[in-house]
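Chemist: no sequence on this one, just coordinates:
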């Protein structure tokens, strides 16, 4: 046979038989010290978001130590900000006295979140080299891809073992990261744990607990009475990122908190795993006495707050025991607890590791931020309410998204939540601009706006009783949005509703918004002008009381911000006025007046009576101060005695 001197490429074979070149099992070039190479990848979106609305998580892995840092995200656009946060954390924690270590290289895929202008600008300013993998080659980003798989598998197993819903995946992933950083691995030198290589210190493993297990947390004596339960039963959900503390959930009220000391028992964890929930429903053990029996000198609050060491199992503090007595019903604790001075004492089977104080972030109360609302047990209702508010704002063309002009500052905004003071106790939300950031002469000038006086409202109700007037109530939806602004005001996008296509844009307000200093005035001017157009005249004694007369027919309108009281002796006149208002503004017709400014109002036209009471307000006061079961005191006059 004639020897083939040169290999010739066959076009047909190349098109029909070509395969991918195999990848090298390991890269020959490894990082020689910390922060030389950082690997990153994002995982998500998850079909089920966390209680705080997170749908993604991003990992940053140091190649030398294999130490992993995880951040939970709502949107992919947050990756750049989280990378900047990671760089600041890593360079501070790993730097020495002589020289500070710097992140040199970031390896990631071609995702848009890694190629954004914000990410490119940050890396360019810090001198960080970005190395992207070619499309459809996850093998070249193997460190981050494998880390994500490890964390997801571990989190999935922990959720199944604990019997928790998928909404807890964020807690499970953070716990999996903590455990993985503290476990030895062959990927590091001499089989050390990533935590040891990263910090230079051996990790303390005595504080590790079973994810999802139950534990008892002491109620501070300031928050309980003599015969209240001494502790509450919580579920362990991992470890705090910034404190030597555990993370717990108080399941009945879905409140999350951080605890630096708790009662854990191996016997309790074993029964939890074995599936004996009946035992866990029993009340927790209670101390027999209120005073601590300790021969150790009492430490000051400052000394206890400064303690960082763990309480090792087997120590004297761990082995001290106390007599037990039957516990009473666990109370529902509504107050927010901050760092207080109270210590837990161990009992025989309890494995205590942390020591100091107890912190609870209550989300069972009225939420104060959008995040806390999404973490509450009523998250679905709050989300629906927020969606309705945003839809109203967009329908009303309240703002337009624009880049922030140079030399201008955008004011912030926040969500305000409350339970509306009516018979149904409906929830209410408002997107409020932080008007205190406005500057006089630039963002606003005049701000005064009147409201109806309480005296005027009571007089109006008296007239209704005397002349048999039908009294109805209307509410203006997003009233302040009806006023047009004369000034150029810029506001940041609201939490939970940031435009993914333009996350850096701001809202240029076209209409007034709740919280702006001039909003009440602009709204009052708008509705005042309309009422005069309808033929109403303002009362000289109260400019928020409007009167209209047609021969023997008359109608009164009382204006209190966005709530209107209409009283008339002619049903057709009342109906036409309500139709005119509804045509001009987006109104809610609430029918006959029953509840106004905390007052419950009953009208009996046949008897010519209007009764006013504050039953719900009084009950709320009693509940607030835990006086529901207190003995009542008689009024000076018997209500049944009409004489």
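Modeler: Cool, got the structure. Since the structure is predicted, the reported quantities are computational estimates derived from the model, not experimental observations.
Chemist: Please count neighbours and contacts with C-alpha atoms only from this point.
Modeler: Will do.
Chemist: what's the closest non-adjacent residue to residue 401?
Modeler: Once flanking residues are discounted, residue 401 sits nearest to residue 507: 4.7 Å by Cα to Cα, 6 or more residues apart in numbering.
Chemist: do the same with residue 485
Modeler: Using Cα to Cα, 6+ apart, the closest residue to residue 485 is residue 511 (5.3 Å).
Chemist: and the next element down the chain from the helix or strand hosting residue 149?
Modeler: If you go by DSSP states H and E, residue 149 is part of helix 142-162. Counting by DSSP H and E, the element after helix 142-162 in chain order, helix or strand, is helix 169-182.
Chemist: Give me the angle between that next one and helix 142-162.
Modeler: Between the axes of helix 169-182 and helix 142-162, defined by axes from the mean of the first three to the mean of the last three Cα atoms, to 10 degrees, the angle is 120 degrees.
Chemist: which strands and helices sit next to helix 169-182?
Modeler: With contacts taken as 3 or more Cα pairs under 8 Å, 6 or more residues apart in numbering; DSSP states H and E, helix 169-182 sits against strand 68-73, helix 142-162, helix 194-199, strand 231-239.
Chemist: Of those, which stretch is the most buried?
Modeler: Of all the helices and strands packed on helix 169-182, strand 231-239 has the most neighbours on average by mean count of other Cα atoms under 10 Å, namely a mean of 23.
Chemist: Isn't the residue nearest to residue 485 up against residue 482?
Modeler: Yes: counting by Cα atoms under 8 Å, residue 482 is a contact partner of residue 511 at 6.6 Å.
Chemist: What residues of the helix or strand hosting residue 583 count as buried?
Modeler: Using DSSP H and E, residue 583 sits within helix 571-584. Buried residues in helix 571-584, defined by neighbour count with 16 or more other Cα atoms under 10 Å: 573-574, 577-578, 581-582.
Chemist: take the one below as the second:
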């Protein structure tokens, strides 16, 4: 059973991630998923491994197959699949279909049956290969490593992007450098994350609700690839793109790439130079908030890694900013902001109301800690619950049991919700977060109580009702 075999479980997940990516890219109907699975398994078997000098295919090779060698072809007119040895491979274009069914391959998915009654119109999909190769264009192929230089490894990472309701919106595949092997003061100088503070984002959303500003959203594609690398960094050749006869050579990075320690800094340096060139002023308190004023028009720009929020009072001004950003970066225009950073945004503009909810994020957190089927809690913490260090593990058995519990991860996951939409659990979280270094069963039970409460109240909203911008404080009457 894969559930009892960690290696098999991870390999099955890798196979299914590859299948989803290929099926999404080619836009083939679900009936072709078996061929995608065979292709994924074949690619993994012929891919080189650092564990052994040979590929899995070479190690397991016991003879040549007696079947016909060739390629699978699908005839959309006859609706038949046939094998042929004669083929011309089009590297820059890919035949796909203009219509596809929405599907998701999971662990319990049944094998789809071939539907011979559905017709598909073939089209030409030409943007897939160039987009994939855009990551490789940031590498300088190829050169011998300088004497004494050390190269860092890399790997392919496959990811599914989820929407506001938990549905799959995109499949991504990218090269990621194994940045944990980089050496401080040798391969990089400093590193930090280019993320706006949660309270800054909430404040700007409150201002937008009160003044009825526009709130637009953009997503910068291949974010880190826009930054330039100041240091001399060498990377091993990516899996599947190794040059025959030049396996010992390495790539010199021309730009930053995902996984590099300095990728955030390189991207932020580039973005800061570009955005200031358009007369934006950086905020002194939060360096990832920018403001632009032109006569009576004002625009705010919020940067959270590759996600951008544009807030302002003039549609034309915001449109000009978006058009200008399109000339500087490859981005996706998301239109009016409705879902960003795991937060769903609802607006009732006639009453100047704005609501924020993290329904999908909370559901994901509950699944992560296997609490989606738990009872629903009435309160985040009971008044008689008293936590202290005396409840920390004392015996080796207790320490071993608590070492397998992701206490700090759970606290951090709840903290993200507290920062944006759930201040009602702030006190309970502040109490439980004190014991991350010495958490015991009682502390973990208190954290689970917060999760049970979030399960019951996951539909709650944080509402900005368009009232006066005056800070009001409340306290328990019996305090």
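Modeler: Received the coordinates, thanks. Since this is a predicted model, take the numbers as computed values, not measurements.
Chemist: Aligned to residue 300 of the second structure, what sits in the first structure?
Modeler: The pairwise alignment with the first structure assigns residue 300 of the second structure to residue 556, based on TM-score structural alignment.
Chemist: Buried residues in the strand or helix carrying that match, which are they?
Modeler: Assessed by DSSP H and E, residue 556 of the first structure sits inside strand 553-560. Neighbour counts over strand 553-560 of the first structure (16+ other Cα under 10 Å) mark 554-560 as buried.
Chemist: got the contact list for residue 462 of the first structure?
Modeler: Applying Cα atoms under 8 Å, 6 or more residues apart in numbering, one finds that residue 462 of the first structure lies in contact with residue 610.
Chemist: name the element the equivalent of it over in the second structure belongs to?
Modeler: Correspondence of residue 462 of the first structure to the second structure, assessed by TM-score structural alignment: residue 206. Assessed by DSSP H and E, residue 206 of the second structure sits inside helix 198-211.
Chemist: Identify each buried residue in that helix, please.
Modeler: Under 16+ other Cα under 10 Å, the buried positions of helix 198-211 of the second structure are 201-202, 204-210.
Chemist: just curious, which of those residues is nearest to residue 270 of the second structure?
Modeler: Of all those, residue 270 of the second structure sits closest to residue 201, with 22.0 Å by Cα to Cα.
Chemist: Please verify my assumption that the closest one contacts residue 300.
Modeler: No: counting by Cα under 8 Å, residue 201 of the second structure stays clear of residue 300, with 10.5 Å between them.
Chemist: Neighbours of residue 122 of the second structure, how many?
Modeler: 14 (other Cα atoms under 10 Å).
Chemist: Who's the closest spatial neighbour of residue 69 of the first structure, skipping the chain neighbours?
Modeler: Nearest non-adjacent residue to residue 69 of the first structure (Cα to Cα, 6+ apart): residue 60, at 5.3 Å.
Chemist: Which position in the second structure pairs with the one you found?
Modeler: In the second structure, residue 60 of the first structure lands on no residue (TM-score structural alignment).
Chemist: The strand or helix carrying residue 60 of the first structure: which residues count as buried?
Modeler: Per DSSP H and E, residue 60 of the first structure falls inside strand 56-62. Residues of strand 56-62 of the first structure classed as buried by neighbour count (16+ other Cα under 10 Å): 56-62.
Chemist: Just give me the match in the second structure for residue 482 of the first structure.
Modeler: In the second structure, residue 482 of the first structure lands on residue 226 (TM-score structural alignment).
Chemist: check contacts around that match.
Modeler: Residue 226 of the second structure makes contact with 255-256, 267, 270, 329, according to Cα under 8 Å, 6+ apart.
Chemist: repeat for residue 84 of the second structure
Modeler: Contact analysis of residue 84 of the second structure by Cα under 8 Å, 6+ apart lists 69-73.
Chemist: In CSV, list these along with distance to residue 349 of the second structure.
Modeler: Below are these laid out as CSV (distance: Cα to Cα, whole Å):
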residue, distance to residue 349 of the second structure
69, 64
70, 61
71, 57
72, 55
73, 54
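Chemist: Which ones among the residues you listed lie within strands?
Modeler: Among the contacts of residue 84 of the second structure, the members found in strands (DSSP state E) are 71-73.
Chemist: Return the member of the residues you listed nearest to residue 364 of the second structure.
Modeler: The closest of those, once distances to residue 364 of the second structure are taken by Cα to Cα, is residue 72, at 39.3 Å.
Chemist: ok, residue 332 of the second structure - contacts?
Modeler: 218-221.
Chemist: circling back: surely the residue nearest to residue 69 of the first structure and residue 72 touch.
Modeler: No: using Cα under 8 Å, residue 60 of the first structure is not in contact with residue 72, being 11.9 Å away.
Chemist: If you tally nearby residues, what's the number for the residue nearest to residue 209 of the second structure when sequence neighbours are not counted?
Modeler: The shortest distance from residue 209 of the second structure to any non-neighbouring residue, by Cα to Cα, 6+ apart, is to residue 352 (5.4 Å). Using other Cα under 10 Å, residue 352 of the second structure has 18 other residues around it.
Chemist: Aligned to residue 542 of the first structure, what sits in the second structure?
Modeler: Residue 542 of the first structure maps onto residue 286 in the second structure, by TM-score structural alignment.
Chemist: Now for whatever residue of the first structure lines up with residue 346 of the second structure, which secondary structure element holds it?
Modeler: Aligned by TM-score structural alignment, residue 346 of the second structure pairs with residue 602 of the first structure. Here residue 602 of the first structure, judged by DSSP H and E, is contained in strand 599-604.
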